[in-house]
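Engineer: Sequence first, predicted coordinates after that:
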Amino acid sequence: MKFVDEATIEVIAGKGGNGAASFRREKFIPKGGPDGGDGGRGGSIYAVADRNINTLVDFRFARLHRAKNGENGRGSDQYGAAAADITLRVPVGTTIFDAETGEQLFDLDRHNERATLAAGGHGGLGNLHFKSSTNRAPRQFTPGQEGEQRKLKLELKVLADVGLLGLPNAGKSTLISKVSNARPKIADYPFTTLHPNLGVVRTSPSHSFVIADIPGLIEGASEGAGLGHLFLRHLSRTRVLLHLVDVSSPDPSIDPVDQAAQDARAIAEELRLYDKDLYEKPRWLVLNKLDMVEDPDDVKQRLCDALDWTGPVFGISALTGEGAQELTWRLQEWLDAEREQANIAQDKADGSYIAEDPRFDDTRSDSV
């Protein structure tokens, strides 16, 4: 299925039914009084996040979503029926904006999370509600309210723990195909990847994480050059970025370390220009194609010195898979620790955190 990460739609909720002005007229029952019922509620339109959907492509073809109006009230105390609601199922990670003002309305980042896109109008009141001791034959009734109408922009930000970052042909697609179940298109020309690819990396039967590969960035991407700028938003939800750098050079006259350092600085600068928060995310340096250099250790040290790099650094060969397993294990350990800290912080915020007491640690063994 084609990956579509944004769409513009219009939602129109149903109008409420009108109230009725009616009087009870039956043989042998004089002065029956008012019996006009209320109108039914108009249909509302909701959005629900569904983890079984991974694209917004359906909304490219179905742009208008209109709910039905509620029924009008009738005599004999008959209320109008409410109209059926409409539920739009969207991928988890969908952000919904007002298309006219640009205001963010909803961020559906959890399965089954629900948002009201357009509320249906309330039904009008029948004359039954207006009777009183001084107004025994009311002819007042109210019309149904109009339903809400909005023009919305849907944007999908994929939910991944790890994001791959780098120039075109840095080896991102090859790496994700080696360590996960994703099977992206791989070729020896730039911009092979045209849309984000997600893969699940399973490091053990009970441990896994999601990795995302986006189209390669080039210099000027923050201003719209190339393809990667269209998908940089997908990296905003990741916990850590893997910055892949190609340390091989087919041209013997070019120092591969100098070229790799220049490429790494260019990508880092594009991140900074695009989004400061994204630039400040944890980032690991991954040197790819080390199997094509004579002295991998020397290349790794020289590149770290050139970049003044003090963070985690790994050397791999995405083609052969060398070093990829160690990288995934380290990622899993780091992500597990991050999740545990996030859970503790959430428990503290909820007031349900209980600190462990070492006196009741069953895993401890005291020597006799």
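Structural biologist: Sure, I can see it.

Engineer: okay, CA-based contacts and neighbour counts for the rest of this
Structural biologist: Will do.

Engineer: Tell me the secondary structure at residue 201.
Structural biologist: Secondary structure state of residue 201, per DSSP: H, G, I helix; E, B strand; the rest coil, is strand.

Engineer: tally of neighbours for it?
Structural biologist: Using other C-alpha atoms under 10 Å, residue 201 has 21 other residues around it.

Engineer: what's the longest helix anywhere in the chain packed up against?
Structural biologist: For the chain, the helix that runs over the most residues, judged by DSSP state H, is helix 324-350. Here helix 324-350 touches helix 172-179, strand 197-204, strand 207-213, going by 3 or more C-alpha pairs under 8 Å, 6 or more residues apart in numbering; DSSP states H and E.

Engineer: okay, now the one to match up with it:
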Amino acid sequence: MATVVVPQLLTLTLRVPLPPKANTGIFSFGMATNISRMNDSLPGISHWMLHSEAQLHILAPVEEYASVLEARMRKASVNVTIHTDETPFARRYVSLIQKLYDERSPETRWLVLTDDDTFFPSIASLASHFTDNYDSSESIIVGAISDDLRVIELYGLLAAGGGGIFISVPLARQLLQQPTWSKCMAFSNNEGDELLDKCLNTFTQVRPVFDQALHQMDIYNGEGSSPEAGYLESGRKLLSIHHWKTWYEFNVAQGAAVAVATGHEGIFQRWLFDGDTVLSNGYSVVEYPRAGSYGGITEKELEGVEYTWNEGDPEELWRYVHMMGPLRPRKTSEKKRSAKLVDAVEVITPEGRAIRQIYVERSQSNTAFRPRDRVVELIWLI
């Protein structure tokens, strides 16, 4: 077998923004879920709650494993309390408002309703964004609007729970007044965000403020596809993402592992190399081949988000431009070679501690185009 000598490349220095200085204690997060789903979500939650000043309260039906999970999360430096609640999901979800209000600290400014498949890449950026842009002394609710106009047509202009619903303490106090609260909890709805929206519309003049950096991600492609690629390769500021273990599969904790080296601001940060290779940190390394009529990719093209969901159907593109536009057509596999992150672990190198990322492009059987797997290894020095 012939020996292949791989030349050593020069070390690259990439610039990553410093994390903002922010008080994360302004948030008290709440989830209505069950213990088995929480166990699957633990690695992702541990990332964004780790060593923060925020609280996390979970309402879940009685399960024997609850105390064990709570202990595991606290050992991982997550400030969490699991509360037993047997009420139907929608009411349990909205009742988080009362639980978070009752458990708030003197620092709490926002009561945040989330799903167990919601992920915040940087809680410091989230806190800085809310401190700079919203007045928590007012009765206000901030959230994500659905990415899909057809969903909006069905359910209206409501704050979608998966992107995070942020309720100021004064608004929570207003909703919890009797008899308003009892009437809200008596409404019949199957979804928590719909029940909350009905309560707001019936008893207050407060309507949601929709934040473009919060993402519900109502996108789908079918089994085995990657609808999320357009978002996570967009280079845009993503304060929240959703559906990472339900509508598509992406290991958010693995993607975020690079934060040990780059800080949380480096997660999903994007770099363009030589006009044909793009690193979306923690998600993919993509090559846009320069061959034949293919000419790499330009910075102008990269200003648009690739339409990687809904099968890339151009007739349906209008449904999504309000949230993620401008959009650009989905690239075929001949024009875009994607190596996706499959592993990220801490290692020891001659230079010291580092994070090693492995990105893999899988071979395509029965074609000459990609006869074998292709691997990209990145070493981030800590």
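Structural biologist: Looks like it arrived, so ask away. It should be emphasised that the depicted structure is a prediction, and the values quoted were computed from it without experimental measurement.

Engineer: How close are the two chains, by TM-score?
Structural biologist: For this chain pair, the superposition-based TM-score is 0.26 by TM-score structural alignment, normalised by the length of structure 1; 158 aligned residues with a C-alpha RMSD of 6.5 Å.

Engineer: quick revisit: out of the helices and strands packed on helix 324-350 of structure 1, which gets nearest to residue 296 of structure 1?
Structural biologist: Comparison of these against residue 296 of structure 1 by C-alpha to C-alpha identifies helix 172-179 as nearest, at 18.4 Å.

Engineer: I'd like to know which elements the closest one is packed against.
Structural biologist: Packing partners of helix 172-179 of structure 1 (3+ C-alpha pairs under 8 Å, 6+ apart): strand 207-213, helix 324-350.

Engineer: now, of these, which is deepest in the fold?
Structural biologist: Sort these by mean neighbour count, taking mean count of other C-alpha atoms under 10 Å, and strand 207-213 sits at the top with a mean of 20.

Engineer: moving C-terminal of it, what's the next helix or strand?
Structural biologist: Scanning forward in sequence from strand 207-213 of structure 1 by DSSP states H and E, the next helix or strand is strand 240-246.

Engineer: Buried ones in that following strand, by neighbour count?
Structural biologist: Residues of strand 240-246 of structure 1 classed as buried by neighbour count (16 or more other C-alpha atoms under 10 Å): 240, 241, 242, 243, 244, 245, 246.

Engineer: tilt between that strand and helix 172-179?
Structural biologist: With axes from the mean of the first three to the mean of the last three C-alpha atoms, to 10 degrees applied, the angle from strand 240-246 of structure 1 to helix 172-179 works out at 120 degrees.

Engineer: so what does strand 240-246 of structure 1 touch, helix or strand wise?
Structural biologist: On a contact count with 3+ C-alpha pairs under 8 Å, 6+ apart, strand 240-246 of structure 1 meets strand 162-165, helix 256-274, strand 283-288.

Engineer: would you turn the ones you listed into CSV with distance to residue 154 of structure 1 and mean neighbour count?
Structural biologist: Output for these, formatted as CSV (distance: least, C-alpha to C-alpha, whole Å; neighbours: other C-alpha atoms under 10 Å):
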stretch, distance to residue 154 of structure 1, mean neighbour count
strand 162-165, 22, 26
helix 256-274, 20, 18
strand 283-288, 28, 23
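
Engineer: about what we covered before: using a markdown table, lay out the buried residues of strand 240-246 of structure 1 together with distance to residue 277 of structure 1.
Structural biologist: Putting those into a markdown table (distance: C-alpha to C-alpha, whole Å) gives the following:
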| residue | distance to residue 277 of structure 1 |
| --- | --- |
| 240 | 12 |
| 241 | 12 |
| 242 | 16 |
| 243 | 16 |
| 244 | 20 |
| 245 | 22 |
| 246 | 25 |
